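Undergrad: sequence first, then the predicted structure, then my questions.
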Amino acid sequence: MSAPIVVHPPRGSGGRRVTVRGQIVGLAHNDADLLEFLRRAGLPDAEELLDDPSRVLWRGGRAHHYEAA
């Protein structure tokens, strides 16, 4: 089973699309944005999950990095 939260690769204009259980929840430009999207998705303790690979998959870039290479 894949992680239910996916932080997609950084976009050329900056920011990363975020999906929760296959639903797009927003475009995060930093961890604060990401945490707010996850809070709205019903995950109030999301900060503890960000570095758990069974819960969050960081695709195409370093974790916590939001700018395009």
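TA: Thanks, I have the structure now. Numbering: from 1, shown residues only.

Undergrad: alpha carbons only for contacts and neighbour counts from here, please
TA: Noted.

Undergrad: ok, Val7 to Leu35 distance?
TA: Distance from Val7 to Leu35, counting by Cα to Cα, to the nearest Å: 12 Å.

Undergrad: nope, Arg17 is what I was after
TA: Distance from Arg17 to Leu35, by Cα to Cα: 13 Å.

Undergrad: His8 now?
TA: Counting by Cα to Cα, the gap from His8 to Leu35 is 15 Å.

Undergrad: another one to put next to it:
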Amino acid sequence: MATMLEVAKRAGVSKATVSRVLSGNGYVSQETKDRVFKAVAESGYRPNLLARNLATKPRKPSAWW
């Protein structure tokens, strides 16, 4: 399975640009989006859910009384 860094290298962009394209945050030109999506399709990239969960802040459990 491909990593985000491998997708970035294949598309000729930075890892941050791949992240912006996949999350839909920030401005990225349509040409760059097309290159990233093509690289994603060719490489078979899928987000690593375990890594995503580890990178997010843990939420404090809330108690309902």
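TA: On my side now, so go ahead. Since the model is a prediction, treat every value here as computed from it, not as a measurement.

Undergrad: superposed, what's their TM-score?
TA: Superposed pair, TM-score by TM-score structural alignment, normalised by the length of structure 2: 0.28. Supporting alignment: 44 aligned residues with a Cα RMSD of 4.6 Å.

Undergrad: so Val7 and Leu35 of structure 1 - more neighbours on which side?
TA: The neighbour count for Val7 of structure 1 versus Leu35, taken as other Cα atoms under 10 Å, is higher for Val7 (25 against 19).

Undergrad: which residues touch that one?
TA: 16-19, 56-59 (Cα atoms under 8 Å, 6 or more residues apart in numbering).

Undergrad: report the buried members of those residues.
TA: 16-19, 56-58 (16 or more other Cα atoms under 10 Å).

Undergrad: those residues in strands, which ones?
TA: Those of the buried ones among the contacts of Val7 of structure 1 mapping onto strands are 16-19, 56-58, per DSSP state E.

Undergrad: out of those, flag the one nearest to Leu27 of structure 1.
TA: Leu27 of structure 1 has its nearest neighbour among those in Arg17, at 4.4 Å by Cα to Cα.

Undergrad: quick one: the closest one and Pro9 touch, right?
TA: Yes. Assessed by Cα atoms under 8 Å, Arg17 of structure 1 is found in contact with Pro9 at 7.4 Å.
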